[in-house]
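>>> got a predicted structure here, sequence first:
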Amino acid sequence: MVVLLLGLSGFFGYKLYKAIEEPVKFEAVKEKRYRKVIEKLIHLREAQMAHKTITGDYSGDIDKLAKFVDTAKFALTMQRDSTIPDREKNKKFRLDEETGGYYKEITLTDTLGFKSVKDSLFKEVEIRNLLKYDIKDAPGQIELETDYVFDKENRIPVFRARADKKDILFDQPERLLERELEVIAIEAVPGRYIRVGSLDEISTSGNWPRQYAPGASE
């Protein structure tokens, strides 16, 4: 009887230990992996925004996006204020521009040169690898898509990159993973995906909380 009680005590003690230990380990693994994935999503957003700034559109092809980053250049410009004769007013009031008349202020943009997108923003980033998880044996990859939304009569490009939590936490306890997929807490990543951008609205925001932002304490 004593042996049985000791056995039951040990069994329930072990179950209690596992019930406390598993969530702690799960949270540690989740935090580490989420940070890696979010870093990639941020780089994808930066690459897409550079692509749109120069070409006017986003790219849903990671190889084309990588080629753009490797080869594209952006102009280095400087703006300065200047004044020129206001010809409409001078003509209206029959004023001589050489001896006086009205002037108007304008802003001139001077091109100083060109700089490589790769060297400026992505010197240590390999764009082609951004869809791959840096997690051993993780299935799948980050999804990258582009589309257009309409604002009145204007067709506006949008993009979305998202990572499935089931891929990121594929080797974690199923009950804890299922709970994570349904989480809606303020300091958590809501839903099934870690996402940046949107295909339904004009947005380049991510759905992660501030604690995952670059520079936040781990």
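Yep, it's here.
>>> going forward, measure contacts between C-alpha atoms and count neighbours the same way
Fine.
>>> residue 15 - that's part of a helix, no?
Yes. Secondary structure of residue 15 (DSSP: H, G, I helix; E, B strand; the rest coil): part of a helix.
>>> burial check on it, number of neighbours?
Residue 15: 12 surrounding residues under other CA atoms under 10 Å.
>>> what do you get for residue 182?
Using other CA under 10 Å as the criterion, residue 182 is surrounded by 12 other residues.
>>> list the contacts of it.
By CA atoms under 8 Å, 6 or more residues apart in numbering, the contact set of residue 182 is 190, 191, 192.
>>> that one and residue 176, how far apart?
Taking CA to CA, to the nearest Å as the criterion, residue 182 is separated from residue 176 by 10 Å.
>>> can you lay out the contacts of residue 182 as TSV showing secondary structure and distance to residue 143?
As requested, the contacts of residue 182 are exported to TSV (DSSP: H, G, I helix; E, B strand; the rest coil; distance: CA to CA, whole Å):
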residue	secondary structure	distance to residue 143
190	coil	17
191	coil	16
192	coil	13
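>>> the structure to be compared is supplied as follows:
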Amino acid sequence: MKIVIRVLLTIAIILLAYVSWRSIQGPIDFNTEVAKRDRAVIQRLVDIRTAQVALRTQTGSYTASFDTLTHFVKEGRIPTVVKVGDLTEDQLEAGMTEAKAMQIIRSGSEKAIKAAGLWDETKNGPQLVRDSIFSPVIDVLYSNRHNFIPDSLPFVPYGNGTKFEMGVDWLITAAGYPIQVFEAKTPYLVYLGDLNQKLLNQKIQEILDRPGNRYPGMQVGSLDVANNNAGNWE
């Protein structure tokens, strides 16, 4: 009988120790996994913002369509200016500006270029060269992302195929000017839903209890306020 009691006590002690360990380790494991997934989601939202800003620069408008955004990243081209040569201090002091110089050079008149002192005898050509070259969007915007896949833009990491919610709208600024805005977002439940439900609910409730209209998830941009396309993690 004593042996049975000892065994039961040993088991009880082990179980109690395990429960105590889990009560400490559980939140640590949860927060570690949340941080890992948050980083992946934030990076994807930054990639979306990068593409949207470039698209608006090119076309004058954001898009609410991931098909349009993905096609732009895969097939679009961005102009970049190649700059060769600079004006000398003497030329600048004499009142020459780069705009004036390029106007003369683009006239194509060698005589006018030489008369303005903008001919480089060493290279037998104009002193300044300003040309636009068009490079693939993906090479310009994501040159440091070796594993970047444009088709992944719409999808939430760890979201089991769920797409980000994305929209575009117009707001009126305090000065009375219209401004186009966009937002892309996903709730925590989409990419954290398979984790500890109690801890996840606590995380969500903490967000909802904060002052202001806080979004319980990750979001970049806003359809409600002009926030310069900031992310809610920034």
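Perfect, I can see it now. Quick caveat: nothing in here was measured; it's all calculated off a predicted structure.
>>> in CSV: the contacts of residue 182 of the first structure, plus neighbour count.
Converted to CSV, the contacts of residue 182 of the first structure look like this (neighbours: other CA atoms under 10 Å):
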residue, neighbour count
190, 18
191, 16
192, 17
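>>> let me see the ranges of the strands in the second structure.
Assignment of strands within the second structure using DSSP state E yields the ranges 77-84, 119-120, 125-126, 129-136, 165-172, 178-187, 217-221.
>>> and the aligned residue in the second structure for residue 65 of the first structure, how far from residue 153 of the second structure?
Under the alignment (TM-score structural alignment), residue 65 of the first structure pairs with residue 69 of the second structure. Counting by CA to CA, the gap between residue 69 of the second structure and residue 153 of the second structure amounts to 8 Å.
>>> list the contacts of stretch 53-66 of the second structure.
With CA under 8 Å, 6+ apart as the test, stretch 53-66 of the second structure has contacts from 52, 69, 72, 78, 153, 154, 166, 167, 168, 180, 181, 182.
>>> list buried residues within the residues you listed.
When neighbours are counted using 16 or more other CA atoms under 10 Å, the contacts of stretch 53-66 of the second structure contain these buried positions: 52, 69, 72, 78, 153, 154, 166, 167, 168, 181, 182.
>>> quick one, what contacts the most centrally placed residue in the second structure?
Nearest to the geometric centre of the second structure sits residue 46, at 1.6 Å (CA atoms, centre = their mean). Under the criterion of CA under 8 Å, 6+ apart, the contact partners of residue 46 of the second structure comprise residue 220.
>>> which one in the first structure is aligned with it?
Using TM-score structural alignment to pair residues, one finds that residue 46 of the second structure aligns to residue 42 in the first structure.
>>> hmm, back to that, could you dump the buried ones among the contacts of stretch 53-66 of the second structure to TSV with distance to residue 130 of the second structure?
Formatted as TSV, the entries for these read as follows, by distance: CA to CA, whole Å:
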residue	distance to residue 130 of the second structure
52	27
69	30
72	26
78	16
153	34
154	37
166	38
167	38
168	35
181	33
182	34
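>>> count the neighbours of residue 218 of the second structure for me.
Number of residues near residue 218 of the second structure (other CA under 10 Å) recorded here: 18.
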